[in-house]
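Visitor: Okay, sequence plus prediction incoming.
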Amino acid sequence: MSQQDLAVVILAAGKGTRMKSNLHKVLHPLGGRPMLHHLLDTLEQLHPSRKVIVVGAGKEQVQQSVGDQAETITQEPQLGTGHAVQVTGDQLRGFEGDVLILYGDVPLLSAETLENLIRVRRGANDPAVVVLGFEPKDTKAYGRLVVNDQGILEAIVEHKDATSAQREIGLCNSGIMAVNGAVMFDLLDQLDDNNAAGEFYLTDIVGIAKSKGYECAVSVADEAEVIGINSRSELAEAEAAFQQACRHSFMAAGVTLLAPETVHFSYDTVIGRDVVIEPNVFFGPGVVIEDDVTVKGFSHFEGAIVRTGATVGPYARLRPKADVGRNAKIGNFVEVKKSVIGEGAKVSHLSYIGDAVIGAHANIGAGTITCNYDGYNKALTEIGKGAFIGSNTALVAPVKIGDGAIVGAGSVVTREVESDALAVTRANQKEIGGWAAKFRSKQTKK
C-alpha cells in the first residue's frame, strides 16, 4: 500500500472559546504561521490523496485561509469527535486506504511520527485502529492507554473513570489515530451518545473494534509533538517548544547563538553556516541569512536577505525586500526597506533607506534618509558605486547619485548628481559676533 492510499481528516470544528478571540483558534500563528498550516505543511511530506477539514464556528475564516489545499466540510450540530468524523461520510465512505485523524490545534507533529503511525497500522497484525500515545512528565487528567504484554491496545480509559492502578499508567492518549478506512465507518456507525455529555466519542471505536474481533495498537510520540492549543497560555507553551526546537536545529547546523533563549525564529527562517547571532534578535517570516554573517543584538528582520559576510546591527531593522549585499554593513539604528545594498557598502548609523539601490562600496553617512514617499506614491533613489553621502543628508526621490560622487553633509538633494561630482546644498554660514553673550545677558535680567 502506497502513501497515496492515505486520507487525512483534520478536526477543527471547536469554537475555541478559551482563546477569547475573533480569529479562529487553528489560525492563530505559531512561529509566524497559522497552526493549521504547520500541520498541512507536514502532511505534504506524506502525499495523502485526500484531505478533509471538519469545521464549525468560524468556518469561513478556515476556508479562506486553506483555499484549495484541502476540502472543508461543516459539522452542524457539533456532537463530539466521533460525530465530527462521521460527517466525512460523503467524502470517505468506501475509501479503503488508511485514514489519519488529526486535530487542527495540534500543529507540532512531525512527518516521522505520522509515518511511524501509518507503519504500525500497516503492520503484520493489521490493527483496525492505531492510537498515538505519549508519556508526559505529568499525566494530569489525560486518558490512559491500557496495553497488554504483547503491546496490543486493550482499552482507552478516561482519567475520571480510571482505577488507582490505571492512573499509574504513564502512557496517555493524544486523541490522534490511524484507522483502516475499509472498516472505519463500520466502527463509527456503532457509536452512541449514551454518556453524560450526550456526544459521540471517537475513542469509543477502540472498544467497538475489539468487540468485533479486530486488533488495536499504539504508536508512541514525544510529548512536545502532541501539545494541544486551546488557550493563549497553551499557545505560548507551544511557541516556546517550537522556538527551542529551532534553536537546537540551527546550532546543530553550524549557527552560533550567544544567548539562544533570546533569539526568535519563524517557520521559514533560513540561516547559513558560521553565522553569529547575538542576543535579542527577532526573525519574522521570509528571512534568509547566508554564510559568515554577524547579526548584532536587538535587530529585527522581516522578509529580508543578508548575503555572505555582511554585518547587521545592533538595533537594526530590515523590512521586506531588504537585500544586503556581500560584506556590506548595516549599523546601529538603521532601517532598510525594499532596497538593495551593494557589496561592501556601508550604512553605519541612524539612517532610513527605503526604495533604494545602493552601489558597491558606497558609504552612507549618519542621519541620511531617502525621502521615498510623497503621500501618494513611492519613488526610487539610486546611489552609484563608491559614492559618499555626507551625514544628515535628505535624498528626495526620484533621484540619482552617480558613481564616485560626494554629497556634502547636511544637503537636501532633489536633482541628479553626476558621477565624481560634489553636491552641496546647505545655506552659507552667517556669524554675528557677540550676539550669544548679549542674548544671555538679556535673558538673565528678566
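Guide: Looks like it arrived, so ask away.
Visitor: Please make it C-alpha for all contacts and neighbour counts, starting now.
Guide: OK.
Visitor: got the buried residues for stretch 183-191?
Guide: Counting neighbours by 16 or more other Cα atoms under 10 Å, one finds that the buried residues in stretch 183-191 are 183-185, 187-188, 191.
Visitor: How far off centre is that stretch?
Guide: Remark: stretch 183-191 is offset 37 Å from the chain centroid, using Cα atoms, centre = their mean, to the nearest Å.
Visitor: Among the buried residues of stretch 183-191, which pair sits farthest apart?
Guide: Looking at those by Cα to Cα, the two members farthest from one another are V183 and L191, with 13.4 Å of separation.
Visitor: I'd assumed A128 was in contact with V183.
Guide: Yes - with contact defined as Cα atoms under 8 Å, V183 counts as touching A128 (7.2 Å).
Visitor: try it against this one:
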Amino acid sequence: MSQRITPVILAAGYGKRMKSTLPKVLHPLAGLPIIHHILRAVRVVTTEPPVVVIGHGADQVRQAIGDGVRFAYQAEQLGTAHALKMAEPLLVGQTDLILVVTGDMPLLTPTTFRRLIALQATNSGPLSLVTLINENSYGFGRILRGPNGQVQGIVEEAQATPEQLAIRELNASVYCFRADWIWDALRRVPLSPKGEYYLTDVVGIAAQDGLNVQALVLEDPQEALGINTRAHLAEAEAIMRQRIISAWMDQGVTFVDPSSTYIEVDVKIGMDTVIYPFTSLRGKTQIGENCRIGPFTLLQDVTVGENCHLVGCALQNQQISPGTSIFPSQGTLFVGSADSRQSLSAISATEDLSPHYE
C-alpha cells in the first residue's frame, strides 16, 4: 500500500517586520499570494489535502486560500511546535508521513519536497529535514552533528555559543515526520525562555532516543529564503522572475532584456515570441506564437492571438485577434491588421492594473 503523505503549512504568524495590516503569507509574489506558491509546490508531491495552520488574520487567509485545504487554528502564537500540534485532531491516524513547511518560504520547489519525502521513506528513524550550507545565516538555527556525522540537534541562533555560530550548515525549517511518532514527541518539547515551543527541539529528542535523523542539503540555497521583510519579498520576486523567464526561454521565447521585464507565474507565451524591454505581463495573460510585445507595454489578463505586434500600450481584460498591431499615436491606440485599422479606447498607463487580494 502506498503511503499517505499530508502537507502541513504553518501560517499563523503575525509578520511584524512586514509593517503591514495584510497577513504576511498573503503579500503578492509574481502574481500570487506567497502561500499559494507553497500550496502549489506541496500538492504536486503529496497525496492528501493540505492542512494550513492559521492564526493572525485567519479570516483573510481562509478567504484567500479558498477550498481544497483544511484549516487548523492556533489561537495563541506559542511557537512552531505548538502550531503543528493544532493539526493533530485533523491528522492523527489519518496519514503516514507529514511534510511540514512554514508559510513564508515560496521558493521551495516540488523537486526538493520530493527528494525529502524519498529520503524519509528510506529512513529507519522518525524524521528527515532540509538544511543548507551558507555563509549568511539569515538568523537560521545551526545543525549540530556528532563525531559520526549524524544530526544530533538544532540550536537557535540566539542560544548558540560562539563555536556554534561558526557552523555554516543551517536549518531550513522543512521537515518530513513519521506521523505515528511526531505527536508524542511534540508533547516532550520544553518551553523555551521566550515562552514558546520550538519544533526544532524534536530533532534533539529523536537523537537522544537513539533514533536516526536524516538531512537533505539543498543544492540551491536560494530555495530557503524566508520572507520576513519587504527586502526579502523583493529578493524573492527577483529570484522568481528569473526562474519564470528562464523557463520560457527554454520554451523558445526571446526576452531582449530580462532584467527590465516583469512576468507573473500564470502568464503563457507562445514559441518564437519576442518580449521587448519594460514590458509587464500579469495575471492570466496568454500570448500566441510569433508575437512582438513591447517595449513599454502592460498586459493584465489579456489574450493575444499569434502574429501580433503590441507597442507602448496598457490593456486589461482584452482579446486581441491574430495578426493585430497596436501602437500609440497621439494618445490613441490604433488596432488593425494589414487590411484595416480601428480605434480602441486606451487604458491609462497610470491606472492600477495590479492584482488585488481581499
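Guide: Sure, I can see it. As the structure is a prediction and not an experimental result, all values here were calculated from the model.
Visitor: What is the nearest of the buried residues of stretch 183-191 of structure 1 to H38 of structure 1?
Guide: M184 (26.3 Å).
Visitor: Just say helix, strand or coil for A41 of structure 2.
Guide: What DSSP: H, G, I helix; E, B strand; the rest coil gives for A41 of structure 2 is helix.
Visitor: ok, now which ones touch the residue nearest to it when sequence neighbours are not counted?
Guide: Closest residue to A41 of structure 2 in three dimensions, ignoring its sequence neighbours and counting by Cα to Cα, 6 or more residues apart in numbering: P110, at 4.9 Å. Residues in contact with P110 of structure 2, defined by Cα atoms under 8 Å, 6 or more residues apart in numbering, are 41-42, 44-45.
Visitor: just L22 of structure 2 next, same as before
Guide: Taking Cα under 8 Å, 6+ apart, we find L22 of structure 2 in contact with G57.
Visitor: show me where the stretch 151-300 of structure 2 has helices.
Guide: Assigned by DSSP state H, counting those that start in this stretch, the stretch 151-300 of structure 2 shows helices spanning 162-165, 179-187, 201-208, 230-250.
Visitor: Just tell me which of these ends up closest to R115 of structure 2.
Guide: Nearest to R115 of structure 2, of the helices of the stretch 151-300 of structure 2 and by Cα to Cα, is helix 179-187 at 18.1 Å.
Visitor: what does the closest one correspond to over in structure 1?
Guide: Mapped onto structure 1 using TM-score structural alignment, helix 179-187 of structure 2 covers residues 181-189.
Visitor: do stretch 255-264 of structure 2 as well
Guide: Residues 257-266 of structure 1 are the counterpart of stretch 255-264 of structure 2, counting by TM-score structural alignment.
Visitor: Residues in contact with the matching stretch: which ones?
Guide: Residues outside stretch 257-266 of structure 1 that contact it (Cα under 8 Å, 6+ apart) are 31-33, 243-244, 246-247, 251, 276-285.
Visitor: same deal with stretch 282-298 of structure 1?
Guide: Applying Cα under 8 Å, 6+ apart, the contact partners of stretch 282-298 of structure 1 are 32, 263-281, 299-316.
Visitor: The stretch 1-150 of structure 2: strands as residue ranges?
Guide: Per DSSP state E, counting those that start in this stretch, the stretch 1-150 of structure 2 carries strands over the ranges 5-11, 28-29, 32-33, 51-54, 70-73, 97-102, 127-133, 142-145.
Visitor: other SSEs contacting the longest strand that structure 2 contains?
Guide: Taking DSSP state E as the criterion, structure 2 has its longest strand at strand 169-178. The criterion is 3 or more Cα pairs under 8 Å, 6 or more residues apart in numbering; DSSP states H and E, and the helices and strands that strand 169-178 of structure 2 contacts are strand 97-102, helix 110-121, strand 127-133, strand 142-145.
Visitor: mind checking how far that strand is from the chain centre?
Guide: Between the centre of strand 169-178 of structure 2 and the centre of its chain there are 16 Å (Cα atoms, centre = their mean).
Visitor: Kindly calculate the angle that it makes with strand 127-133.
Guide: Taking axes from the mean of the first three to the mean of the last three Cα atoms, to 10 degrees, one finds strand 169-178 of structure 2 and strand 127-133 inclined to each other by 160 degrees.
Visitor: Can you get me the start-to-end distance on stretch 4-21 of structure 2?
Guide: By Cα to Cα, to the nearest Å, the extent of stretch 4-21 of structure 2 from end to end equals 37 Å.
Visitor: before we move on, the earlier item: contacts for the match of helix 179-187 of structure 2 next, please.
Guide: By Cα under 8 Å, 6+ apart, the surrounding residues in contact with stretch 181-189 of structure 1 are 82, 85-86, 89, 92-99, 128, 202, 205, 208-209.
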